[in-house]
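Asker: sequence and predicted model, in that order:
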Amino acid sequence: MSLPVVPIHDPVANPASGSDLAAADVASLEEEIRALAREKDAVILAHNYQLPEVQKIADHVGDSLQLAIIGKKVPQATIVFCGVHFMAESAKVLAPEKRVLLPNLSAGCSLADSITAESLEDWKARYPEHAVVTYVNSTAEVKALSDICCTSANAASVVRSLPQKKILFTPDKNLGKWVAAKVPEKEVVVYDGCCPVHDVLRAASVNRVKAAKPEAVVIAHPECRADVVEIADEVCSTTAMLTAVERHPQAHTFIVATEHGIVYQMKKRWPDREFIVADGCIGCRMHCPYMKMIDLVMVRDALVRGKHEVQVELDVAAGARRALERMIAVPRDA
């Protein structure tokens, strides 16, 4: 599946270009957004991969499920979700009484699009004795057909917690293979989907970066291919990457094998450390165009005009909510 070409106006990915707006205009826009959020009783949530200026304006920054749970708990009646469509859907599923806005309706996800409800139904018919574990990077329709969901942080725990010995894991094949290796007592059949941003990375590219920085700690997302995971010092979710830095107090340099947007949060929390994107080319291969489709103007417009409101059909939402809540109830060490 090809990714759309979108202009990059990301000071992390392309620091020389700066922003399309002058600094004074950005400050004014930030002030306007904050005032609008208070006026509209809205909370702004931003994924770790969003543009730095969007992360800066957000009330909360994190991974997709973490943000959806925060959206349910906070008192605001409106959620402005700066992420991609399936994330906004999850927020709506967990907080059906709230209005959820996605500033750019074109912000999709190649991984979520790699499986449909129809293909999952066909797959389930082929493996009737298997429990379906679905990664949260999926549509509400696919979640609704699943027994339970998982995140990259708790996938192994979720699979281990199930009474069934046979598992269908969807849709990310790399995460599924990583889970199968961690839970060898289960028979895990893996769907053939992937995140193109992570799947494009090869160990050869990481080793080339490592050769220039031999003392660096390699941190990889489990959506990466097995050859990358095998050479990583830490394999963890985006949120866990921040705590992974804490586990290496003597290290100064970290090679990060995930979408480059996470580097903004890492530099913010650890300004004295060096973070290098694993492909050696920030904004080249490890760049998700969908995650860079929301800017400050879109956030402002979402608040002003109430766009774009995300809706999930009640029966689909009920099924997706069941799968998500089952996952949330699983202890991490199950």
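Answerer: Arrived safely, thanks for sending.
Asker: C-alpha only now, for contacts and for neighbours.
Answerer: Will do.
Asker: residue 132 belongs to a strand?
Answerer: Yes: the assignment for residue 132 (DSSP: H, G, I helix; E, B strand; the rest coil) places it in a strand.
Asker: and the gap between it and residue 93?
Answerer: Spatial separation of residue 132 from residue 93 under the definition Cα to Cα, to the nearest Å is 19 Å.
Asker: over to residue 176?
Answerer: Going from residue 176 to residue 93 by Cα to Cα gives 24 Å.
Asker: then residue 184?
Answerer: 32 Å.
Asker: what about the two, which has more around it?
Answerer: Regarding residue 184 and residue 93, a neighbour count based on other Cα atoms under 10 Å identifies residue 93 as having more, with 27 against 10.
Asker: which element is that one on?
Answerer: Per DSSP states H and E, residue 93 falls inside helix 85-94.
Asker: what comes into contact with stretch 210-220?
Answerer: Contacts of stretch 210-220 with the rest of the structure, by Cα atoms under 8 Å, 6 or more residues apart in numbering, involve 228-229, 231-236, 241, 244, 251-258.
Asker: cool, stretch 74-82 as well?
Answerer: Residues external to stretch 74-82 that are found in contact with it (Cα under 8 Å, 6+ apart): 40-47, 50, 54, 71, 87-88, 98-103, 294, 299, 302-303.
Asker: and if we set it to 7 Å?
Answerer: The contact list for stretch 74-82, computed with Cα atoms under 7 Å, 6 or more residues apart in numbering, reads 41-47, 71, 88, 98-103, 294.
Asker: put this beside the first:
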Amino acid sequence: MIASPSVAEPRVDGSPDAWPGAAWADEVRRLARRRGAVILAHNYQLPAIQDIADHTGDSLALSRIAAESDASTIVFCGVHFMAETAKILSPHKTVLIPDARAGCSLADSITADQLREWKAEYPDAVVVSYVNTTAAVKAETDICCTSSNAVEVVASIPADREVLFLPDQFLGAHVRRVLGRENMHVWAGECHVHAGINGATLTAKAEANPDAELFVHPECGCATSALYLAGTGAVPADRVKILSTGGMLDAARASQASSVLVATEIGMLHQLRKAAPEIDFRAVNDRASCRYMKMITPEKLLRALREGRDEVHVDPELAARGRAAVQRMIEIGQPGGGE
């Protein structure tokens, strides 16, 4: 156990703009060095957490970075399935999450038992699971995918094989629309935050900002509306981009637009503004904030480093099966990002 330092524990109000101060940052870095820890932060985390992290990005990209790191401890600032994925890819490392209660409505929308029942209905189908799933669900999966490579993963499956795609219905609908694949069955799960970014809100924002580009995550309930706006000419097709979080950063760096409307969790705005400070990035829905992501506070990160909590464990057999599903995705050659 690492002893508590004399530096007083910082207090912050938890708001997106809160910064806990230099003393907190120095103490986090000191404790991370003593633990031999690498700190990872998802793009949807509070800005202070993103800025203190050694690496910020999407969940799979971060887990792969952690697996290649010399660090003996991974502190994953994200939601629980992300820390599980890091443990799956780094089974011999210690993985900590600053608050083990940080769940995910999308990952919780299907259980391993439900997946086994679904597989029994389609015994010859190939199971494709989004990385936003629990370790137990990954263990029942043939091949994983991310939002940036879901189309490539499903396209790699022989056309005569049925596909069970889970758990996100909006990402699944996007893949089925792109590929025109009729033998693809999609689970009716959703991220409550992305589902709440609806077509009516997107249309209103696009009409009020006619020169803006649209960056839309395929998990969003408004993805179909975005394509409709492009198809009807209401928004020029080249201004509508369906992108993963990693894809949004790439597009931001390449964009010549003066303003961009962003349809995803609002934490993403921090990284986009850092990547392209000359662009005015605005959320399609200002209330699209994930309460689970925001459970990782500066105080809890400091506590995790001081006390070594909360450690994430994954059954070795489940981890091995889940790791195989991730590896099959990587072997396709389009590993992409996490979300």
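Answerer: All right, it came through fine. This structure is a prediction, so every number in the text was calculated from the model and none was measured.
Asker: report the aligned residue range of structure 2 for the helix holding residue 93 of structure 1.
Answerer: Counting by TM-score structural alignment, helix 85-94 of structure 1 falls onto residues 80-89 of structure 2.
Asker: hmm, who's touching the matching stretch?
Answerer: 59, 63, 67, 76, 95, 97, 100, 102-103, 132-135, 312, 314, 319, 322-323.
Asker: circling back to that earlier point, among the contacts of stretch 74-82 of structure 1, name the ones in strands.
Answerer: Secondary structure from DSSP state E places 42-47, 99-101 of the contacts of stretch 74-82 of structure 1 in strands.
Asker: and the residues you listed, which is closest to residue 161 of structure 1?
Answerer: Comparing those against residue 161 of structure 1 with Cα to Cα places residue 47 closest, at 27.7 Å.
Asker: next one: the closest one relative to residue 262 of structure 1, how far apart?
Answerer: Distance of residue 47 of structure 1 to residue 262 of structure 1, computed by Cα to Cα: 9 Å.
Asker: and the helices in the stretch 51-200 of structure 2?
Answerer: Secondary structure of the stretch 51-200 of structure 2 (DSSP state H, counting those that start in this stretch): helices located at 59-68, 80-89, 112-121, 135-139, 150-155, 169-179, 192-195, 199-208.
Asker: to residue 25 of structure 2, which of these lies closest?
Answerer: In terms of Cα to Cα, the element of those nearest to residue 25 of structure 2 is helix 59-68, at 20.8 Å.
Asker: quick revisit: nearest to residue 281 of structure 2, of the helices of the stretch 51-200 of structure 2?
Answerer: Taking Cα to Cα as the criterion, residue 281 of structure 2 comes closest to helix 199-208 out of these, the separation being 12.5 Å.
Asker: the closest one vs structure 1, average distance?
Answerer: Compared with structure 1 after the fit, helix 199-208 of structure 2 shows a mean deviation of 1.6 Å (mean Cα distance after the TM-score superposition for structure 1).
Asker: what residues sit buried inside that helix?
Answerer: Of the residues in helix 199-208 of structure 2, 199, 201-203, 205-206 count as buried by neighbour count, 16 or more other Cα atoms under 10 Å.
Asker: please apply the same query to stretch 89-100 of structure 2.
Answerer: Within stretch 89-100 of structure 2, judged by 16+ other Cα under 10 Å, the buried ones are 89-91, 93-100.
Asker: closest to residue 115 of structure 2 among the residues you listed?
Answerer: Lowest distance from residue 115 of structure 2 to these (Cα to Cα) belongs to residue 89, with 22.2 Å.
Asker: what packs against the longest helix belonging to structure 1?
Answerer: Ranked by residue count, the top helix of structure 1 under DSSP state H comes out as helix 23-39. Where contact means 3 or more Cα pairs under 7 Å, 6 or more residues apart in numbering; DSSP states H and E, helix 23-39 of structure 1 is packed against helix 296-305.
Asker: let's go with 8 Å and repeat that
Answerer: Packed against helix 23-39 of structure 1 by the contact rule (3 or more Cα pairs under 8 Å, 6 or more residues apart in numbering; DSSP states H and E) you find helix 52-57, helix 296-305.
Asker: most tightly packed of those helices?
Answerer: Comparing the helices and strands packed on helix 23-39 of structure 1 by mean neighbour count (mean count of other Cα atoms under 10 Å), helix 52-57 comes out on top with a mean of 20.
Asker: distance from the chain centre to that helix, please.
Answerer: 16 Å (Cα atoms, centre = their mean, to the nearest Å).
Asker: do the same with stretch 250-259 of structure 2
Answerer: 21 Å.
Asker: what does it rub up against?
Answerer: If you take Cα under 8 Å, 6+ apart as the criterion, stretch 250-259 of structure 2 is touched by 211-213, 272, 275-276, 278-282.
Asker: how long is it end to end?
Answerer: The first and final residues of stretch 250-259 of structure 2 sit 15 Å from each other (Cα to Cα).
Asker: can you list the buried residues in that stretch?
Answerer: Of the residues in stretch 250-259 of structure 2, those buried (16+ other Cα under 10 Å) are 251-252, 259.
Asker: restricted to strands, list those residues.
Answerer: The members of the buried residues of stretch 250-259 of structure 2 that map onto strands under DSSP E are residue 259.
Asker: want to throw the buried residues of stretch 250-259 of structure 2 into CSV with distance to residue 187 of structure 2?
Answerer: Compiled in CSV, the buried residues of stretch 250-259 of structure 2 are given as follows (distance: Cα to Cα, whole Å):
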residue, distance to residue 187 of structure 2
251, 29
252, 31
259, 35
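Asker: thinking again about what came up before, what's the closest of the helices and strands packed on helix 23-39 of structure 1 to residue 32 of structure 1?
Answerer: Closest to residue 32 of structure 1 of those is helix 296-305 (Cα to Cα; 7.5 Å).
Asker: which bit of structure 2 covers the closest one?
Answerer: Under TM-score structural alignment, the counterpart of helix 296-305 of structure 1 in structure 2 spans residues 298-307.
Asker: and if you look at stretch 29-41 of structure 1?
Answerer: Under TM-score structural alignment, the match for stretch 29-41 of structure 1 in structure 2 covers residues 24-36.
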